[in-house]
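Colleague: Have a look; sequence and predicted model below, questions after that.
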Amino acid sequence: MSNPKIVGFAGSSSRPSRTRNLVEAIAQAAARRTAASVSIYDLTEIHPSLGSTLDPRTAPPDLEQLIAEITAADVLVVGSPVYKGTYTGLFKHLFDLIEPKALKDKPVVLSATGGSERHALVIDHGLRPLFAFFSADILATGIYATEPDFADYQPASPNLINRINRVADEVSWRLLAGQAETRALEPLAQIA
């Protein structure tokens, strides 16, 4: 089996971005445990294409490629800054363009950043329902972080680092379980 692929997507259109750096830190921590490759994307790379696309069949090549990367990933790490209590509109618009069955059973890590702890429930009241619609395999640990959790836009607080490590462990367990299941099914495929 080839090395797994982790794709991260941050619904942030600013640089530097705490959200993008959080998504990347989660993906890299998981990759260190699994020998996975990592690709990270955000809105700055697809902003014009995404905003003008209403139908995925007419998506420009850069957006089409991103959708293909997301749907082909072995693990998806998503994150959004919180605006007015929820994820960004263009973050949601990207996932509106993805076929509903394309993320079925795909392990997904949820993360978000915000200005205060008041928005911490965005993980459970915003992101979790969105990916439950896709029947994704949403990992138990979601990560919400605020500005004091970062230093120079990088995850820094011990609490945040511990949560990143915990979800990275969950990713590795999920990937190992998936590989074991694939190996168990190989003899059955040979019989058929």
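Modeller: Good, I have the coordinates.
Colleague: make it CA atoms for all contacts and neighbour counts henceforth
Modeller: Fine.
Colleague: For this protein, which residue occupies the most central location?
Modeller: Central residue of the chain (Cα atoms, centre = their mean): residue 77, 1.9 Å from the mean position.
Colleague: Three-state assignment for it, please.
Modeller: Classification of residue 77 using DSSP: H, G, I helix; E, B strand; the rest coil returns strand.
Colleague: element containing residue 9?
Modeller: strand 5-10 (DSSP states H and E).
Colleague: count of neighbours near the residue lying closest to residue 146 once chain neighbours are set aside?
Modeller: Computed as Cα to Cα, 6 or more residues apart in numbering, the closest residue to residue 146 that is not its neighbour in sequence is residue 114, at 5.1 Å. Per other Cα atoms under 10 Å, the neighbour tally for residue 114 reads 23.
Colleague: From residue 89, how far out is residue 114?
Modeller: As judged by Cα to Cα, to the nearest Å, residue 114 and residue 89 stand 15 Å apart.
Colleague: Am I right that residue 119 is in contact with residue 82?
Modeller: Yes: at 7.1 Å, residue 119 and residue 82 qualify as touching, with contact defined as Cα atoms under 8 Å.
Colleague: Structure two is appended below for comparative analysis:
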Amino acid sequence: MRLVVVSAGLSVPSSTRLLADRLAAAVVKAAAPAAPVDVRVVELRELAVEIAHNFTSGFPGRKLAEALDAVTGADGLIVVTPVFTASYSGLFKSFFDVLDKDALDGKPVLIAATGGTARHSLVLDHALRPLFSYLRAVVLPTGVYAASEDWGAEGLDERIERGGAELAALMAGLSARAAGTATGSGRPSVSGRSPERSPAALTDAAFEVIPFEQRLAALGEG
């Protein structure tokens, strides 16, 4: 399974990157050993110039194009932003502004944020969740916010593990369903529809086709 982590931290080292790494480790731990996870981290700090150029030119640079392709092809995402003015950072939003509008359709996303005070924890539900719902992603029930005082305190580890387990389970389920559909196992597709049957299978089915004119005449006789 392919997991892409998008980190919008600006400093080095960054508490945003630290939270991103711990969430990724929780996903890998929850998925093992049944489903190995390939993790790729996208550091938006390194793409800031190319993101700005994309807005003015309409074309992504090489590194930005690779990052956009990685996000589009991922089986699941972890997105982490620092809080600026009670919302996600401008760099974070800009990256998803240049992403194709259908790239996250149906993709599971674990949202997370870091901030200096616990008062900003509502950023998860007031900013991040609406953004990814608009992009038609599947936003996990658990979001993880880490304030400065949360590091080393009780509760953060449990939230990280719960969020990681939720993402690992959803990624594994979607991958299994996709594999079953591709091999013709008869499982429903991700869209919820049953796989199409062959004409021979339809012929063998026990049903009778009644022409519309005959059904209409029967209704008139009644």
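Modeller: Everything's here; your move. Only a predicted model underlies this, so the values are computations on that prediction, with no experimental measurement involved.
Colleague: buried ones in the longest helix anywhere in the second structure?
Modeller: Ranked by number of residues, the top helix in the second structure under DSSP state H is helix 156-182. Across helix 156-182 of the second structure, burial judged by 16 or more other Cα atoms under 10 Å covers 156-157, 159-168, 170-172, 174-175, 178, 181.
Colleague: for stretch 26-39 of the second structure, same thing?
Modeller: Buried residues in stretch 26-39 of the second structure (16+ other Cα under 10 Å): 26-31, 35, 37, 39.
Colleague: Is there a neighbour count for residue 118 of the first structure? I'd like the number.
Modeller: 9.
Colleague: Show the contacting residues for it.
Modeller: With contact set as Cα atoms under 8 Å, 6 or more residues apart in numbering, residue 118 of the first structure has no partners.
Colleague: rerun that using 10 Å as the cut-off
Modeller: When contacts are counted by Cα atoms under 10 Å, 6 or more residues apart in numbering, residue 118 of the first structure touches residue 85.
Colleague: what does residue 80 of the first structure give?
Modeller: 9-13, 18-20, 22-23, 42, 86-92, 110-114, 122-123, 127, 144.
Colleague: before we move on, what about residue 58 of the first structure?
Modeller: Counting by Cα under 10 Å, 6+ apart, residue 58 of the first structure has contacts 52, 64.
Colleague: any idea how far it is from residue 134 of the first structure?
Modeller: 22 Å.
Colleague: now swap in residue 63 of the first structure and tell me
Modeller: From residue 63 of the first structure to residue 134 of the first structure the distance is 19 Å (Cα to Cα).
Colleague: who's more crowded, the two?
Modeller: Neighbours of residue 63 of the first structure and residue 134, each counted by other Cα under 10 Å, are more numerous for residue 63; the result is 21 against 18.
Colleague: Which secondary structure element is home to residue 188 of the first structure?
Modeller: Per DSSP H and E: helix 158-191 holds residue 188 of the first structure.
Colleague: ah, wrong one, I meant residue 62 of the first structure
Modeller: Counting by DSSP H and E, residue 62 of the first structure is found in helix 61-72.
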